[in-house]
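> predicted model, plus sequence, below.
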Amino acid sequence: MSTTREQPDPRATLRGGLPDRYLTADDIATIFKVPKETVYQWRRKRTGPAGFRIGKHIRYDPADVRAYVTQRKNADQDAA
C-alpha cells in the first residue's frame, strides 16, 4: 500500500510570511492593513513597495515587498 502524500500547491507556499506568487494591490492592502486606495497613493507618490504592470494590472514581487519593509525598518532605526 502506497502512502503518497499530496504536495501542497507551490503557489500557496509561504516564504518570509509572504505568498510565493506575485501580489496584487489587494494583497498589499491586506498585508499592511491599509485601504486599497492608500496602496494606489503610494504607487503614484513612489513611496511604497515597487510594483510593475502586467497589462492593466499592477503586481508586486514578494522580494521587493520584503526589501521595502527592511528598508523602512532600517530607516526607522537610523532615525532613532
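Good, I have the coordinates.
> only C-alpha atoms for contact and neighbour calcs from this point on.
OK.
> the strands in this protein, which residues?
14-15, 18-19, 52-54, 57-59 (DSSP state E).
> put this next to the first one:
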Amino acid sequence: MSTAKLGLEPLIGVEELAEYLGVPVQTIYDWRLSGRAPRAYKLGKHLRFSLSDVEEWLERQHEAGSDE
C-alpha cells in the first residue's frame, strides 16, 4: 500500500536526498555530524527524511538578502 493512500507524507533516504541536493552521500552524513543536515527519522539503522522537513531546511539555507 502506498503512503499516499494512507495519507502519509513520503520519506526519502540518504541517497535520494543527496541526489536531489546534488551532493555526495558522505556530505549528508558530515552535515548530520555537524548538526547542519535536515531533521531525520532514524528507523533502525536507516535514516529517512520527510519532504516537508527538507523544504523547511532548504528555506533556512537561503543567503541573507537573497529574497530581494
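Cool, the structure landed. Predicted, not measured: the structure shown is a model, and the values here were computed from it.
> TM-score of the superposition?
TM-score for the superposed chains, counting by TM-score structural alignment, normalised by the length of structure 2: 0.77, backed by 61 aligned residues with a CA RMSD of 1.9 Å.
> still on that earlier bit, so which of the strands of structure 1 comes closest to residue 65 of structure 1?
Closest to residue 65 of structure 1 of those, according to CA to CA: strand 18-19, at 8.8 Å.
> give me the helices and strands touching the closest one, please.
If you count contacts as 3 or more CA pairs under 8 Å, 6 or more residues apart in numbering; DSSP states H and E, strand 18-19 of structure 1 packs onto no helix or strand.
> picking that back up, and the strands of structure 1, which is most packed in?
strand 18-19 (a mean of 17; mean count of other CA atoms under 10 Å).
> now residue 54 of structure 2: closest residue in space, sequence neighbours ignored.
Leaving out its chain neighbours, the residue that sits closest to residue 54 of structure 2 by CA to CA, 6 or more residues apart in numbering is residue 38, at 5.7 Å.
> what lines up with the one you found in structure 1?
Counting by TM-score structural alignment, residue 38 of structure 2 lines up with residue 49 in structure 1.
> what's the neighbour count on that match?
When neighbours are counted by other CA atoms under 10 Å, residue 49 of structure 1 registers 19.
> measure it to residue 38 of structure 1 for me?
Using CA to CA, to the nearest Å, residue 49 of structure 1 is found at 12 Å from residue 38 of structure 1.
> so what corresponds to residue 64 of structure 1 in structure 2?
In structure 2, residue 64 of structure 1 lands on residue 53 (TM-score structural alignment).
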